[in-house]
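Q: A structural model of the following input is requested.
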Amino acid sequence: MRMHPHFSKQIRPIFISIFIFLSFGSLSVNSIHAAEGPERIPLEHPKYQALIKELTEKHNFKADELKAIFKQVVFKKDIIDKFNRPAEHLPFHRYRKIFIKKDMIEKGRAYLAEHDKLLSEVEAVYGVEKEIIASILGVETRFGKPGIERYRAFDVLNTAFFLYPRREKFYRGEIISFLKLTRKEKLEPFSINSSYAGAFGVPQFIPSSFLRYAVDFDKDGKVDLWNSKKDIFASVANYLKHFGWKKNTLLYLPAQIYNDSPQLKKMLNRGFRKTISVAEAIKMGVEIPYPAKGDTLTSFSYFEPNPNEKELIALFGNFRAITRYNTSVHYALVIVHLSRRLVL
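A: Model prediction:
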């Protein structure tokens, strides 16, 4: 998701000026759209007419019940600004300070010690290291205290769907998933609070992730991502395992360019999701240290460890699995750095 392209010194200022202009223009349009929008759902709007039709015809909901639920939604227009300014957009040396600090490390070590037996059990089943699970929960909800859940989840999902065109399609799907999961788990839709992005529970799952990856690890017949440590830990591990996590394999390594060719620049500019074998990358002009093996798939990203410094890193499967939890290289780096501090 985050690309870190090379730009020559001559064109960089021009690009940045254009980028700033377009970004602020985009923010203004979104802000005006949200500010002038309605406070509640206009059920007669074609978007909602089509959504209700799909929910009734494809997912067996009753139209009258849906309309009664939708009528209770209150749009939360302040979340639009938060969508446009996520913390992950900060330079890494600033973003890191939010999480890699003394109190977080102390809380994380205590959390690991308190739940060591259960985390070890989950690690044995799913192959995801317990310090990684703990670090994700630390970053998401400060080790199990979801104080960021300031909104009713269904309000958030509908606000993003109706008032944030950039993510309309995504949040339409999340509304459907949310209604399906509340029906499945017998939850009252407005009893669930979430972040501004619609993520909820201790592991901060969005509705579609809840349906696909949440696990009833305590075998009580329901998935509880608020109170059941077994379900919480196993769900995080199951999520990472699904996206390719393999125990005791590489996360990332420092990389250096020794042959700055147009072909290499093109490869580096295509984003961290695009993979290439280590052997191919070395032939192109990137030095990747041991223990990376030639047939291992890698990808690349830049980050700023300190102001005015930029470093290239080679990313491997486990690192990319973390970016499926949050599509930010900075987020994944923080998870890795925090996990290492928890076991020192």
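Q: going forward, measure contacts and count neighbours with C-alpha atoms only.
A: OK.
Q: What helix or strand is residue 254 located in?
A: Using DSSP states H and E, residue 254 maps to strand 252-257.
Q: Who are the packing partners of that strand?
A: Strand 252-257 makes packing contacts with strand 286-287, strand 311-315 when contacts are defined by 3 or more CA pairs under 8 Å, 6 or more residues apart in numbering; DSSP states H and E.
Q: Here is the second sequence; please produce its structure so I can put it next to the first one:
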Amino acid sequence: MPAETGAYRASQIGGDFAGYASLQSFIDYMAGKHGFSREYLYGVFSQAKRKQWTLDYLRKSDQSLKSPPGKGSWSRYRAKFLDERHINSGVAFWQKHKHTLERASRQYGVPAEYILGIMAVETTFGSFVGKDRILDALTTLAFDYQRRGDYFRAELENFLVMTRNEHLDPVQPVGSYAGAMGLGQFMPGSFLEWAVDFNGDGRRDLWNPEDSIGSIANYFAQHGWQAGQPVIAGIQGKPSSLDDLQHGLSAAYSPGQLQQRGVVPSKNCGCDGPLRLLLLRHQHGDEYLIGFPNFYVITRYNQSTHYAMAVHELAQAIKLKSAALAAN
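A: Below is the predicted model:
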């Protein structure tokens, strides 16, 4: 078993989380399941700070989730990412890490532009990886965010296992307000399962561009990315029955089921499905698209049609500009 990292020892929990019976139970669980010393975890959690801002922000976000997407919602979301800053940063990152991206594409079958699309949306290629300590974020959400407390307690468990395995001081790493880490913003559970040491230095370091490139590519491959297959397509003609079909990620159709309703993709994915009917609400009107299995793979990173579309469009824009520069 790897050694615990950091000189943290205490006889009880102090600081912002002193007196939390649920945290005491969690420490007992970590000691029993993973062999952590209680005194070590008392010392670690005595360093944790409660993030009230995060709780307030997520409660507001929870309220907005209950509302259906309004007119222009995709236009507003798209404008946050499809700009010169994201595209130019992607082109520069591709030029700098060309050989690593090519190696990842060969090994995992994932085009370089989609690896870049993830980094563009998540952190603009590392320009903002977050400023909250992971320990603070996950401890706050594990024990004070009722709606998803079980999820964040599991991620806190994963984080402590990860830091011990990788010989990291658990108080030091910083990331997003929700505990995501590195250029690709992996949660600790994703790190344990899909992060790779792509530069061969013996460590998995998601703040390192090479390890991040390999890890994102591996994530896509392990979630079913189909090499050489398209991501989305338009719809031929103007079927009259679109409003009768369920759109979004939860409804899956075979090509035959859509064809029976007059919904035919403008390109053939060469697959039996499952296909998703996507609704994008522009300022000037609504647009329906077909999401192929590779589109669904992108949504395994973030379960949002808008997110996956932003990744897809940025991937294409970065690829197009990179090709244009190479041709000149």
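Q: Superpose the two chains and report the TM-score.
A: Once superposed, chain against chain, the TM-score is 0.85 (TM-score structural alignment, normalised by the length of structure 2); 299 aligned residues with a CA RMSD of 2.3 Å.
Q: Give the buried residues for the strand holding residue 254 of structure 1.
A: Across strand 252-257 of structure 1, burial judged by 16 or more other CA atoms under 10 Å covers 252-253, 255.
Q: With stretch 21-37 of structure 2 instead?
A: By 16+ other CA under 10 Å, the buried positions in stretch 21-37 of structure 2 come out as 23-24, 26-28, 30-31, 36.
Q: Which ones among the residues you listed map onto helices?
A: 23-24, 26-28, 30-31 (DSSP state H).
Q: Pull up the gap between the aligned residue in structure 2 for residue 166 of structure 1 and residue 132 of structure 2, please.
A: Using TM-score structural alignment as the criterion, residue 166 of structure 1 maps onto residue 147 of structure 2. Separation of residue 147 of structure 2 from residue 132 of structure 2 (CA to CA, to the nearest Å) stands at 21 Å.
Q: of these two, who's got more company?
A: Ranked by neighbour count (other CA atoms under 10 Å), residue 147 of structure 2 and residue 132 place residue 132 first, with 20 against 13.
Q: Just tell me what that one corresponds to in structure 1.
A: By TM-score structural alignment, residue 132 of structure 2 lines up with residue 151.
Q: In this structure that match contacts residue 195, no?
A: Yes. Checked against CA atoms under 8 Å, the pair residue 151 of structure 1 and residue 195 is within contact range at 6.3 Å.
Q: And the helices in structure 2, which stretches?
A: Here structure 2 has its helices, by DSSP H, at 21-34, 38-45, 52-65, 73-81, 84-96, 98-108, 112-123, 134-144, 149-165, 188-194, 209-222, 255-260, 293-299, 305-327.
Q: Can you give the contact residues for the third one?
A: Contacts made with helix 52-65 of structure 2 from outside it, assessed by CA atoms under 8 Å, 6 or more residues apart in numbering, are listed as 137, 140-141, 144-145, 177-178.
Q: can you tell which of the helices of structure 2 is closest to residue 280 of structure 2?
A: helix 73-81 (5.7 Å; CA to CA).
Q: residue range for that closest one in structure 1?
A: Using TM-score structural alignment, helix 73-81 of structure 2 pairs with 91-99 in structure 1.
Q: What residues of the matching stretch count as buried?
A: Neighbour-count burial for stretch 91-99 of structure 1 flags 91-92, 94-96, 99 (criterion: 16+ other CA under 10 Å).
Q: Tabulate those residues (CSV), appending distance to residue 331 of structure 1.
A: Below are the buried residues of stretch 91-99 of structure 1 laid out as CSV (distance: CA to CA, whole Å):
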residue, distance to residue 331 of structure 1
91, 11
92, 9
94, 12
95, 8
96, 9
99, 10
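Q: Show me the two of those that sit farthest apart.
A: So, these by CA to CA: farthest apart are 91 and 99, at 13.6 Å.
Q: Now do residue 87 of structure 1 against residue 263 of structure 1, distance only.
A: Distance from residue 87 of structure 1 to residue 263 of structure 1, by CA to CA: 33 Å.
Q: So which of the ones in helices among the buried residues of stretch 21-37 of structure 2 is the closest to residue 249 of structure 2?
A: Out of these, the member with the shortest distance to residue 249 of structure 2 (by CA to CA) is residue 26, at 34.1 Å.
Q: need the contact list for the counterpart of the closest one in structure 1.
A: Using TM-score structural alignment, the partner of residue 26 of structure 2 in structure 1 is residue 51. Shown in contact with residue 51 of structure 1 (CA under 8 Å, 6+ apart): residue 172.
Q: Touching, residue 226 of structure 1 and residue 204? I think so.
A: No. Using CA under 8 Å, residue 226 of structure 1 is not in contact with residue 204, being 9.6 Å away.
Q: between these two, which one's more packed in?
A: Higher neighbour count among residue 226 of structure 1 and residue 204: residue 204, with 27 against 16, using other CA under 10 Å.
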